[in-house]
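>>> give the three-dimensional model of this entry:
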Amino acid sequence: MKGRVIKSTGSWYHVQLGEETIQARLRGKFKQEELKLTNPVAVGDWVKIAKEADQATWVIQDILPRENYIIRKSTRKQHFSHILASNIDQAFLIITLRNPRTSLGFIDRFLVSTESFRIPAFLIINKMDLIKERDMEFLEVIQEIYKPLGYPVYEISALENDDLKEKLLPILKGKSTLLAGHSGVGKSTLLNELATGANQVTREVSKFTTKGVHTTTFAEMFPMPEGGYLIDTPGIKEFGILEIEGQELSHYFVELRDYLGKCKYHNCTHINEPGCLVLERLEEGYIHPYRYDSYLKIYHEEDSHR
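From the prediction side, this is the model:
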């Protein structure tokens, strides 16, 4: 029988089987496209399951091919990766300008991951009710960088719920949408406002560290009132992307992708080669220097692993 994994608790998985939700466990180990994963089964996976003989429980026999997934390096096991969710239609990166502050580098790393599968990404700036005058420059930078690149940017206050549903529900209708971001950015609060039957625990950001505390322990899918799902995920401290080839990285920066194959050398890394069109466009102001700086940092970080 075929079902979809809607929650992972480590050793057991909640699988949607028609109108019923059942619990299933893994049988044996799964080898998946030579990926070393901390979670062989991810929320959003379609799986084949069977009932255990003389038991009320089920086992996952096979994982069906994934259409896409968002993946990052594991922070716990070296050379391993963790899939946040699979088979998704779009992704919401929840951003805050303070308590905690989301860096441009974190945003860019997340977008590299979504671009690798051409997953539409939205930047949701939460806690607008808390921003100060000194935060406005950072807000303007985010709008200035990402809107021209085609990434929609929404400003919301999940706690105040000012026209929240009017802004977001039309985008979410009928879609499987991933919610991601640092701990403390308000993912669970937003989820509770939007999704059917969600009652996720929320906690305030520490005033001492100004950092969020993990309240979501496991990824889970929640149905939306007009169809589709919201996928809540544990907070991410760092977003380490997988090893990629040097020339491949520019494919995942939309403003660099426009110049593929147009430089003097076909294997141009867009760093110091003569006749590089990307460097020319950067000098002319067509490429934002903050984004190019992110490109360099990711390139050199990955280069050190190659």
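
>>> for the rest of this, base every contact and every neighbour count on C-alpha atoms.
Will do.

>>> how about residue 15, secondary structure?
strand (DSSP: H, G, I helix; E, B strand; the rest coil).

>>> here is the second sequence; please produce its structure so I can put it next to the first one:
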Amino acid sequence: MEGGNQSGISEFILLGFSDQPEQQRLLFFLFFLMYLITSLGNLFIILAIVTNSSLHTPMYFFLSNLSMVDICFTSTTIPKMLANYISGNKAIPYGGCLTQVFFFILFAVIDSILLASMAYDRYVAICAPLHYSMIMTPKVCVILIVMSWFMGFADGLISTILLTHLSFCGHSEIPHFFCDLSPLLKLACSDTSINDMMVNLLGALTVNIPFVGILASYTRIFVTVMKIPSTVGKWKAFSTCGSHLTVVTLFYGTLIGVYFTPTSTHTTQQDTAAAVMYTVVTPMLNPFIYSLRNKDMKVALRKLIPRKLCLSL
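As a prediction, this is how the structure comes out:
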């Protein structure tokens, strides 16, 4: 990735959140704890689904893939930030920065398409239950997963290659805790019009279209559920979608706010706070959101986690 470096710059400086040693120590322990919770929580979700045959359904297949991607997503940004706090060196090599951009986009896109796939699964389960097994076949599920990886790889590769054609004129300080596409484009001193155009085009394909698909799915779900005469039936149907809607709101709300609104309305603090939400907080909350209200998942987790830890579930 370094072969196309147009500016001759060898490294970037990730300014992070604070220069104060006391605050850096606090931030280190806070983000280390969040990373540990994210990794262990999502790992338990994967193990619970893999080891419990009753959870071998499309919904949990997508959930296990989402958990795996969330571990990779947070591993793209947090370990480097923690290493910077330990060493006191905020530099990241030019090639390392572009690599971080690539994997960040890759896993963000996979997350987006997986959330849309899960919404479609809920739509079929609630709106066409008699045809569910014929529509959500293993082949269809695998195709959706492969498509998410292909779109993520293509988006990440195109965006990263376009970055190599930009010049930075010696400006190397990134006001962020990782190499994100938006602050890098702001830092460039060459024309970024092609980059901006591709961000909007690829973003429409990998973020906006899946988000619209989710809205369409839940609109149909809402209409179908409201026709159920039983209040208990309505509550049961809505409860199966509540967890997914919570995650969708957290993920898409912050992602669209950062990348698909006018940059003139942003501040560095707002962009950084939003980035923390969709790169750290949402992956950390996913295991709790999807598990604590799910009886089947509780049963599966109790078989993995020591009894004393399960008493709180």
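
>>> TM value for the aligned chains?
Here the TM-score for the pair of chains, by TM-score structural alignment, normalised by the length of the first structure, is 0.25; 133 aligned residues with a C-alpha RMSD of 6.5 Å.

>>> list the contacts of residue 70 of the first structure.
83, 84, 85, 86, 113, 114 (C-alpha atoms under 8 Å, 6 or more residues apart in numbering).

>>> how about those in JSON lines, adding distance to residue 296 of the first structure?
Shown next, in JSON lines, are the contacts of residue 70 of the first structure (distance: C-alpha to C-alpha, whole Å):
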{"residue": "83", "distance to residue 296 of the first structure": "25"}
{"residue": "84", "distance to residue 296 of the first structure": "25"}
{"residue": "85", "distance to residue 296 of the first structure": "27"}
{"residue": "86", "distance to residue 296 of the first structure": "28"}
{"residue": "113", "distance to residue 296 of the first structure": "16"}
{"residue": "114", "distance to residue 296 of the first structure": "19"}
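
>>> among these, which ones are in helices?
Those of the contacts of residue 70 of the first structure mapping onto helices are 113, 114, per DSSP state H.

>>> just the buried ones from the contacts of residue 70 of the first structure?
Neighbour counting with 16 or more other C-alpha atoms under 10 Å marks 83, 84, 85, 86, 113, 114 as buried within these.

>>> ok, so of those, who is nearest residue 46 of the first structure?
Proximity of those to residue 46 of the first structure (C-alpha to C-alpha) peaks at residue 86, which lies at 8.9 Å.

>>> how close does that closest one get to residue 153 of the first structure?
From residue 86 of the first structure over to residue 153 of the first structure the distance is 23 Å, taken as C-alpha to C-alpha, to the nearest Å.

>>> just confirm residue 13 of the second structure is within a strand.
Yes. Residue 13 of the second structure forms part of a strand when assessed by three-state DSSP.

>>> so it makes contact with residue 97?
No. Using C-alpha atoms under 8 Å, residue 13 of the second structure makes no contact with residue 97, being 9.8 Å away.

>>> pull out the buried positions in the helix or strand harbouring residue 75 of the second structure.
Assigned by DSSP states H and E, residue 75 of the second structure belongs to helix 58-87. Neighbour-count burial for helix 58-87 of the second structure flags 58-78, 80-82, 84-85 (criterion: 16+ other C-alpha under 10 Å).

>>> from the contact counts, what lies against that helix?
Packing contacts for helix 58-87 of the second structure, counted by 3 or more C-alpha pairs under 8 Å, 6 or more residues apart in numbering; DSSP states H and E, involve helix 21-51, helix 94-127, helix 138-163, helix 282-291.

>>> JSON lines for these, including distance to residue 211 of the second structure?
Shown next, in JSON lines, are these (distance: least, C-alpha to C-alpha, whole Å):
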{"stretch": "helix 21-51", "distance to residue 211 of the second structure": "23"}
{"stretch": "helix 94-127", "distance to residue 211 of the second structure": "7"}
{"stretch": "helix 138-163", "distance to residue 211 of the second structure": "14"}
{"stretch": "helix 282-291", "distance to residue 211 of the second structure": "16"}
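
>>> of these, which is nearest residue 237 of the second structure?
Shortest distance between residue 237 of the second structure and these, using C-alpha to C-alpha, is found for helix 94-127: 7.3 Å.

>>> just the angle between the closest one and helix 58-87, please?
Counting by axes from the mean of the first three to the mean of the last three C-alpha atoms, to 10 degrees, helix 94-127 of the second structure lies at 150 degrees to helix 58-87.

>>> what element comes up after helix 94-127 of the second structure heading to the C-terminus?
Downstream of helix 94-127 of the second structure, the first helix or strand assigned by DSSP H and E is helix 132-135.

>>> show me the contact partners of that following helix.
Helix 132-135 of the second structure is contacted by residues 124, 125 when judged by C-alpha under 8 Å, 6+ apart.

>>> how far off centre is it?
Put simply, helix 132-135 of the second structure sits 28 Å off its chain's centre (C-alpha atoms, centre = their mean, to the nearest Å).

>>> now do the buried residues in that helix.
Buried residues in helix 132-135 of the second structure, counted by 16+ other C-alpha under 10 Å: 132, 135.

>>> packing partners of the longest helix seen in the first structure?
Identified as the longest helix of the first structure according to DSSP H is helix 289-303. Applying 3+ C-alpha pairs under 8 Å, 6+ apart, one finds that helix 289-303 of the first structure contacts helix 104-115, helix 246-249.
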